[in-house]
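Q: Sequence and computational prediction follow.
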Amino acid sequence: MAELPYPRVAAFHRPFSYTGVDYFGPLMVRVRRSSEKRYGVLFTCLSTRAIHLEVAYSLTTDSCILAVRSFMARRGCPVELWSDNGTNFQGACTELHGMEVHSTLISPQGRAWERLVRSVKTALESILLDKRPSDELLRATLMEAVVNSRPLTYIPLEDENEESLTPNHFLLGSSTGRGPTMEPIPEGVQLKKSWRESQQLADSFWRRWLQEYLPVITRRTKWCEKAKPLVEGDIVYVCDPGQPRSQWPKGRILKVNLSSDG
């Protein structure tokens, strides 16, 4: 019931400013006629819950540093990097401090990224049918778009055309990254105005984050009432196992069948 650390509730920061990192695996890959181990490296933004995936070829400190450098090349230098007390993370701390990154080692319990590791493993099991893929296929499979398109909240939407807030909104501007996120900019408009419009769009996502997501993760469940059951008029997703989760249709509840206990 303690308060969450500041990186979990930090708003209006660039995604991955406060990042947690963890390994998962090993993942077996096919190299010629033999099998070799690879490890997935999961980086998660502690505020927006977006993830970034890299491939490590071993559990050594050097391999860990290379994975962190690859992450920083795409997502920028984080302000803080949180990890457990693994020996490879301990060895990487010195170099990370040299790159002006504050590295924080915590105990294995209570890590915010363990649930996301499970989500990535579930997605891999459904996508990666070959149990021993090639290195190239493994890298192509370890893409973050599927996990980053998951809804952050379960609050019913007021309009069926409204999108649930997802990590991709902060990274790509929409839940899937497809289609324009704002009106096309007419010719002759200055770049300064275009930049301001993009900033307004990002601020709108952060305002939704403050209104919809932050109250959920800071809730003290011990003193909260039970979750409100579904009622007529609520907007829901219609789960279709044959379609990607980002393509599930939305529906409105027309009738609720109550059980004997209400």
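A: Arrived safely, thanks for sending.
Q: C-alpha from now on. contacts and neighbour counts both.
A: Noted.
Q: Run a quick neighbour tally on the nearest residue to residue 220 once chain neighbours are set aside.
A: Of all residues not flanking residue 220 in the chain, residue 1 sits nearest, at 6.4 Å (CA to CA, 6 or more residues apart in numbering). For residue 1, the neighbour count with other CA atoms under 10 Å is 8.
Q: Next, work out how far apart residue 1 and residue 109 are.
A: Per CA to CA, to the nearest Å, residue 1 is found 15 Å from residue 109.
Q: And the longest helix that the chain contains, what does it pack against?
A: Scanning the chain for the longest helix, with DSSP state H as the assignment, gives helix 191-208. The contact analysis (3 or more CA pairs under 8 Å, 6 or more residues apart in numbering; DSSP states H and E) places helix 191-208 against helix 167-171.
Q: What segments of the stretch 101-250 of the chain are helices?
A: 114-127, 135-141, 145-148, 167-171, 191-208, 214-217 (DSSP state H, counting those that start in this stretch).
Q: in the longest one, what counts as buried?
A: The one in question is helix 191-208. 201, 202, 205, 206 (16 or more other CA atoms under 10 Å).
Q: which residues does the second one contact?
A: Meaning residue 202. Neighbouring residues of residue 202 by CA atoms under 8 Å, 6 or more residues apart in numbering: 170, 173.
Q: which non-adjacent residue is nearest the residue nearest the centre of the chain?
A: By CA atoms, centre = their mean, the chain has its centre lying nearest to residue 50, at 2.4 Å. Excluding the flanking residues, the one nearest residue 50 by CA to CA, 6+ apart is residue 167, at 4.8 Å.
Q: want to throw the helices of the stretch 101-250 of the chain into JSON lines with distance to residue 27?
A: Putting these into JSON lines (distance: least, CA to CA, whole Å) gives the following:
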{"stretch": "helix 114-127", "distance to residue 27": "10"}
{"stretch": "helix 135-141", "distance to residue 27": "9"}
{"stretch": "helix 145-148", "distance to residue 27": "19"}
{"stretch": "helix 167-171", "distance to residue 27": "26"}
{"stretch": "helix 191-208", "distance to residue 27": "35"}
{"stretch": "helix 214-217", "distance to residue 27": "32"}
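Q: Tell me which of those sits nearest to residue 224.
A: helix 214-217 (11.1 Å; CA to CA).
Q: residues of the closest one that come out buried?
A: The neighbour-count criterion (16+ other CA under 10 Å) identifies residue 214 as the buried residues of helix 214-217.
Q: who does it touch, helix- and strand-wise?
A: Other helices and strands packing on helix 214-217, by 3+ CA pairs under 8 Å, 6+ apart, are absent; none qualifies.
Q: ok, back up a step: from the chain's centroid, how far away is the longest helix of the chain?
A: Offset of helix 191-208 from its chain centre (CA atoms, centre = their mean, to the nearest Å): 21 Å.
Q: and here's the other structure:
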Amino acid sequence: MADLPGIRTTEALPFQYSGSDYAGPFILKERRGRNPRKTKGYICLFVCLVTSAIHLELATYLSTDTFLPCLRRFMSLRGKCSQIFSDNGTNFVGAKRALDEMQKFLSLQEHQRNLTQSLADDGIKWSFIPPHSPHWGGKWESSVRSVKLHLRRVVGKTVLTFEQMQTLISAVVNSRPLCYTPDTDLTYLSPAHFLIGRPFTTVPEGDLTHLPINRLDYWHQEILTSLQQRRKWSNKERNIAVDNVVLVKDSNLPPAAWILARVEEAHPGPDGIVRAVKLKTSTGEMTRPITKLAVLPSSETLFQGGP
């Protein structure tokens, strides 16, 4: 497992570095009253990669024209981002029918191009993780799970209107505990502490001028110690190199039908370990994480102690 990226371990303003994803679809009522018309809606999620704070916006359609206003509303409340990360839609491997529409929208080259061009003038960099590598976006994937879990417990099968859903979705997830702090009065740290200095669900305290101004800096160091634990992927393997022949794993196909490809470019991380490569196939080029590749043996591969 790689070290945490530098943007995860460096102090920064909330949402300066963010991850984005969609959750849904959800069924919403167009109005209150008898026999209202029901439509699909989606939650557009933004998660701060430093403080784990979450900002949620409702989207009625899966389109670039709908997503950009969500992004503008988010930045008007939280401030402009320096860099935003997201997947590109092809992470939904074996997705059910309900997610097909979301997958097609996020994987459109036109959507990605319009998105990066519209934000370039604001100095905001949009970065996409490699296809078929949802573990690269674990930060926002886990946030989506938290949001869905809370909605399932609170809403259940009740169908809400747009306004009711918008009112419901934000405060609770930002008051969730991040780590335990035994030497403070609150005994836990939440994303809301980085946003407003206290949980969203508590009443404001009195005069806080006696507290040191760098109090959150100390809490930030405490949460960093809990993020550094890595319990898997600890065995070091030989790096995949240029010109290696590989099979591209596909969970929807038997191994005999996997695509054969040759490595064109290797992209090592700061520690020198390759975790994503650019491949050349008979039909074109693609980028994949090494977790989706099976390297074929060559004449230089060592077998049982000898070449």
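A: All right, it came through fine. The structure presented is a predicted model; accordingly, all values stated were derived computationally and were not measured.
Q: Any idea what the TM-score is?
A: Here the TM-score for the pair of chains, by TM-score structural alignment, normalised by the length of structure 1, is 0.71; 206 aligned residues with a CA RMSD of 2.4 Å.
Q: circling back: run a quick check on the residue nearest to residue 220 of structure 1 versus residue 218, I expect a contact.
A: No: using CA atoms under 8 Å, residue 1 of structure 1 is not in contact with residue 218, being 9.2 Å away.
Q: Now check structure 2 for the residue matching residue 77 of structure 1.
A: By TM-score structural alignment, residue 77 of structure 1 lines up with residue 80 in structure 2.
Q: before we move on, what SS does that match have?
A: On the three-state scheme (DSSP: H, G, I helix; E, B strand; the rest coil), residue 80 of structure 2 is labelled coil.
Q: neighbours of it, just the number please.
A: The tally of other residues near residue 80 of structure 2 (other CA under 10 Å) stands at 17.
Q: go on, residue 17 of structure 2?
A: Per other CA under 10 Å, the neighbour tally for residue 17 of structure 2 reads 23.
Q: Ok, the one 10 residues further on next?
A: Residues lying near residue 27 of structure 2 (other CA under 10 Å) number 17.
Q: Run through the residues that contact the closest residue to it other than its chain neighbours.
A: What sits nearest to residue 27 of structure 2 in space, not counting adjacent residues and going by CA to CA, 6+ apart, is residue 40, at 4.8 Å. By CA under 8 Å, 6+ apart, residue 40 of structure 2 lies in contact with 25, 26, 27, 28, 60, 61.
Q: Tell me how far residue 40 of structure 2 lies from residue 63 of structure 2.
A: Residue 40 of structure 2 sits 13 Å away from residue 63 of structure 2, going by CA to CA.
Q: Against residue 178 of structure 2, how distant is the alignment partner in structure 2 of residue 221 of structure 1?
A: When structure 2 is aligned by TM-score structural alignment, residue 221 of structure 1 is paired with residue 231. The gap separating residue 231 of structure 2 from residue 178 of structure 2 is 19 Å, by CA to CA.
Q: Residue 149 of structure 2 too?
A: Going from residue 149 of structure 2 to residue 178 of structure 2 by CA to CA gives 17 Å.
Q: Out of these two, name the residue with the larger neighbour count.
A: Comparing residue 149 of structure 2 with residue 178 by neighbour count (other CA under 10 Å), the higher total belongs to residue 178, at 15 against 12.
Q: residues contacting that one?
A: Applying CA under 8 Å, 6+ apart to residue 178 of structure 2 gives the contacts 188, 189, 190, 191, 223.
Q: let's see 6 Å
A: Residues in contact with residue 178 of structure 2 (CA atoms under 6 Å, 6 or more residues apart in numbering) are 189, 190.
Q: which residue lines up with it in structure 1?
A: Checking TM-score structural alignment: residue 178 of structure 2 goes with residue 152.
Q: again, but for residue 38 of structure 2
A: Residue pairing (TM-score structural alignment): residue 38 of structure 2 is matched to residue 35 of structure 1.
Q: Which helix or which strand is home to its match?
A: Assigned by DSSP states H and E, residue 35 of structure 1 belongs to strand 34-45.
Q: what's the average distance of the very next helix or strand once past that strand to structure 2?
A: Using DSSP H and E, the helix or strand that follows strand 34-45 of structure 1 in sequence is strand 51-56. Comparing strand 51-56 of structure 1 with its match in structure 2 after superposition yields a mean distance of 0.4 Å (mean CA distance after the TM-score superposition for structure 1).
Q: Mean per-residue distance, the longest strand seen in structure 2 versus structure 1.
A: As assigned by DSSP state E, the longest strand anywhere in structure 2 is strand 17-29. Strand 17-29 of structure 2, aligned to structure 1 and superposed, deviates on average by 0.6 Å (mean CA distance after the TM-score superposition for structure 1).
Q: Now that strand: buried residues?
A: Residues of strand 17-29 of structure 2 classed as buried: 17, 18, 19, 20, 21, 22, 23, 24, 25, 27, 28, 29 (neighbour count, 16+ other CA under 10 Å).
Q: helices and strands around it, which ones?
A: Using 3 or more CA pairs under 6 Å, 6 or more residues apart in numbering; DSSP states H and E, the elements in contact with strand 17-29 of structure 2 are strand 38-48, strand 83-86, strand 160-161.
Q: Now do the helix or strand following the second one and strand 38-48, the angle between them.
A: Read it as strand 83-86 of structure 2. Counting by DSSP H and E, the next helix or strand C-terminal to strand 83-86 of structure 2 is helix 97-106. Per axes from the mean of the first three to the mean of the last three CA atoms, to 10 degrees, the angle that helix 97-106 of structure 2 makes with strand 38-48 is 60 degrees.
Q: and the next element down the chain from helix 97-106 of structure 2?
A: Per DSSP H and E, the first helix or strand lying C-terminal to helix 97-106 of structure 2 is helix 109-120.
Q: any idea how far that next one is from the chain center?
A: Centroid separation for helix 109-120 of structure 2 versus its chain: 18 Å, with CA atoms, centre = their mean.
Q: Give me the residues contacting it.
A: 64, 126.
Q: cool, and stretch 46-60 of structure 2?
A: The contact list for stretch 46-60 of structure 2 (CA under 6 Å, 6+ apart) reads 8, 15, 17-20, 41-45, 174, 191.
Q: Strands along the stretch 151-262 of structure 1, start to end?
A: Here the stretch 151-262 of structure 1 has its strands, by DSSP state E, counting those that start in this stretch, at 235-237, 250-252.
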